[in-house]
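Engineer: Predicted model, plus sequence, below.
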Amino acid sequence: MGTVNPAVESARRWSYAVLVLLTLAAGAMDAIAFLGLGGVFTANMTGNLILVALVGGEDWQARALRAGLACVIFCAGLLAGFAMPGSGRGGGRRPSAVTHLIWADLALQLVFLAAWTLCGATPGPVLTLVLIAVASCAMGLQVAAARRINIAGITTAFVTGTLTSLVESSVSRGSTDLARRAVIVTALVTGALCSSLLLHLAPAWAGALPPVFLLLALVTIASRLRDLA
């Protein structure tokens, strides 16, 4: 059995820590969107595609509009993220495309936070659409960053694939894969739980959670780069 390259294992741990923080941010943002922006998602596009197709029920036309807008803008964010040049994993001493994408994601999240706070966490119909667009674009950039990190069997904004890999790992793979995937699934739920609690207890502060998780991700990346210097 071959030995694991310490540098490769260190890079994998760094990448995984960033993915956990991105997953927390995605869960937090989706909870805000679903509970505060008309019952849509800004990261989980599978749910939105179903919402677009659900004809009938109260206010279904507006719901379909919001879900469709989220899908379109999310794809625009993905396109911009995948088009950004630069190394994917950030293994060198200089910031990678992953870092730049998370910074762009953070900038959009701060715009969202400012608007969310100024409207007292109760946006009107037009501002709701604007906030959905801003958050969906941010999530598209974030998913593009996570894909560039690229740890097999782990996704951040939608964890059906990760949940599938988790169950598969319980049957055929090692305990390390199983634990890492379980943490990712738990992180999405934890992020959503924290946001939903804040929406009930201090609604204006709920929008601050995703930027906090993104800042922690950037600190993690900066620490990695400092170790390589």
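Structural biologist: Looks like it came in fine.
Engineer: going forward, measure contacts between C-alpha atoms and count neighbours the same way
Structural biologist: Fine.
Engineer: So residue 95: helix, strand or coil?
Structural biologist: When classified by DSSP: H, G, I helix; E, B strand; the rest coil, residue 95 comes out as coil.
Engineer: excluding its backbone neighbours, what's nearest it?
Structural biologist: Setting aside the residues directly before and after it, residue 95 is nearest to residue 225 in space (C-alpha to C-alpha, 6 or more residues apart in numbering), at 7.5 Å.
Engineer: for whichever helix in the chain runs longest, packing partners?
Structural biologist: Longest helix in the chain by number of residues (criterion: DSSP state H): helix 6-36. Here helix 6-36 touches helix 125-149, helix 175-201, helix 209-228, going by 3 or more C-alpha pairs under 8 Å, 6 or more residues apart in numbering; DSSP states H and E.
Engineer: Which positions within the shortest one qualify as buried?
Structural biologist: By neighbour count with 16 or more other C-alpha atoms under 10 Å, helix 209-228 contains the buried residues 209-215, 217-218, 220-222, 224-225.
Engineer: would you turn the residues you listed into TSV with distance to residue 63?
Structural biologist: TSV is the format used below for the buried residues of helix 209-228 (distance: C-alpha to C-alpha, whole Å):
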residue	distance to residue 63
209	25
210	24
211	26
212	29
213	28
214	28
215	32
217	32
218	34
220	37
221	38
222	40
224	42
225	44
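Engineer: another structure for you, compare them:
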Amino acid sequence: MASTPVLHRLRSKPDHLHLGLMLALTFSTGVADAVGYLGLDKVFTGNMTGNVVILGMAIAGADDLPVVGPLIALFTFMVGAAIGGRVLRHVKFGWTTEATALFGAVGVIMAALAIILFVVGGKPPAPFDLFVTGFLAAVMGLQAAVARHIAVKDVTTVVVTSTITGFAADSRFGGAKNQPWFRRLAAIVLILAGAGVGALLLMVHIGWGIALTAAITLTVTAIGHAAGRPHHAPAPVA
């Protein structure tokens, strides 16, 4: 099947395409983290640094901070990342069929969780909220592992601390020039915007934030599979 002009244009600049797709997932991570922190008892589903800090303060006796939720999120995030690492261990870097399958699994699981949240009518009661937290963190770990394998510099999709560090250290004030400021600033702004959108959607229903992350992930998966993988023209028929 001949590729459309749009697909041909996207395939002509795979680095730009991969950057755009990972930035879209960075936005969806902001949405998911807002849902986890505001809707699931102060637990981050993508930002594990935040969970480690929350856990440390909770163990020290700080009031109204959870222990079980962050522990579950940390464990399941690592399980998801380990699964991604195992599948992609001997696969070449960049977008591959394996990346499509794993991102697709992330999107489908998120969609299933959104449906569950709509069916139960809102935030699930304890301990079922921990079930949602665990699965969300697991798929975010899987997403992070695949994004790491696709290897778009400065865009991990789940954290922006190193991105902010690079943005500041490589700025003119930091004595550097010609840094990749667009991708760094875009990642910071998009995760911020995603968190804001997630907080707004929570005012309507907790399921909408997860539904949006699922839609973004599945859209990224479809575009990446169609245009992000290496494509070679078929050999001429003799």
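Structural biologist: Good, I have the coordinates. Computed from a predicted model, the values in this text were never measured in an experiment.
Engineer: Give me the TM-score for this pair.
Structural biologist: Here the TM-score for the pair of chains, by TM-score structural alignment, normalised by the length of structure 1, is 0.87; 217 aligned residues with a C-alpha RMSD of 2.3 Å.
Engineer: about what we covered before: so where in structure 2 does the next helix-or-strand element following the longest helix of structure 1 end up aligned?
Structural biologist: Per DSSP states H and E, the first helix or strand lying C-terminal to helix 6-36 of structure 1 is helix 45-53. Under TM-score structural alignment, helix 45-53 of structure 1 corresponds to residues 48-56 of structure 2.
Engineer: Same check on stretch 16-34 of structure 1?
Structural biologist: Aligned by TM-score structural alignment, stretch 16-34 of structure 1 falls on residues 19-37 of structure 2.
Engineer: contacting residues around the matching stretch?
Structural biologist: Contact with stretch 19-37 of structure 2 is made by 42-47, 133, 136, 140, 147, 152, 155-158, 183, 186-187, 190-199, 202, 206, 209-210, 212-213, 216-217, 220, 224, as judged by C-alpha atoms under 8 Å, 6 or more residues apart in numbering.
Engineer: on that earlier part again, roughly how far apart are the residue nearest to residue 95 of structure 1 and residue 113 of structure 1?
Structural biologist: For residue 225 of structure 1, the distance to residue 113 of structure 1 equals 28 Å [C-alpha to C-alpha, to the nearest Å].
Engineer: same thing with residue 145 of structure 1?
Structural biologist: As judged by C-alpha to C-alpha, residue 145 of structure 1 and residue 113 of structure 1 stand 21 Å apart.
Engineer: Just want the most central residue of structure 1.
Structural biologist: residue 26 (3.1 Å; C-alpha atoms, centre = their mean).
Engineer: How far off centre is stretch 196-216 of structure 2?
Structural biologist: Its chain's C-alpha centre and that of stretch 196-216 of structure 2 lie 14 Å apart, by C-alpha atoms, centre = their mean, to the nearest Å.
Engineer: And for stretch 125-133 of structure 1?
Structural biologist: That offset, for stretch 125-133 of structure 1, works out to 19 Å (C-alpha atoms, centre = their mean).
Engineer: Can you tell me what residue 189 of structure 1 aligns to in structure 2?
Structural biologist: Per TM-score structural alignment, residue 189 of structure 1 is aligned with residue 192.
Engineer: Let me see the contact set for that match.
Structural biologist: Taking C-alpha under 8 Å, 6+ apart, we find residue 192 of structure 2 in contact with 27, 30.
Engineer: Next: the one 5 residues further on.
Structural biologist: If you count contacts by C-alpha under 8 Å, 6+ apart, residue 197 of structure 2 has them with 31, 209.
Engineer: so how far is residue 204 of structure 2 from it?
Structural biologist: Residue 197 of structure 2 is 11 Å from residue 204 of structure 2, by C-alpha to C-alpha.
Engineer: Residue 136 of structure 2 now?
Structural biologist: Separation of residue 136 of structure 2 from residue 204 of structure 2 (C-alpha to C-alpha): 20 Å.
Engineer: List the buried residues in stretch 29-44 of structure 2.
Structural biologist: Here stretch 29-44 of structure 2 shows 29-44 as buried, counting by 16+ other C-alpha under 10 Å.
Engineer: Now distance to residue 73 of structure 1 too, for the helices and strands packed on helix 6-36 of structure 1, in JSON lines please.
Structural biologist: Shown next, in JSON lines, are these (distance: least, C-alpha to C-alpha, whole Å):
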{"stretch": "helix 125-149", "distance to residue 73 of structure 1": "5"}
{"stretch": "helix 175-201", "distance to residue 73 of structure 1": "21"}
{"stretch": "helix 209-228", "distance to residue 73 of structure 1": "18"}
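Engineer: These: which one's closest to residue 14 of structure 1?
Structural biologist: Closest to residue 14 of structure 1 of these, according to C-alpha to C-alpha: helix 209-228, at 7.0 Å.
Engineer: That closest one vs structure 2, mean deviation?
Structural biologist: Compared with structure 2 after fitting, helix 209-228 of structure 1 has a mean deviation of 2.6 Å; criterion: mean C-alpha distance after the TM-score superposition for structure 1.
Engineer: Report the angle between that helix and helix 125-149.
Structural biologist: Angle between the axes of helix 209-228 of structure 1 and helix 125-149 is 30 degrees (criterion: axes from the mean of the first three to the mean of the last three C-alpha atoms, to 10 degrees).
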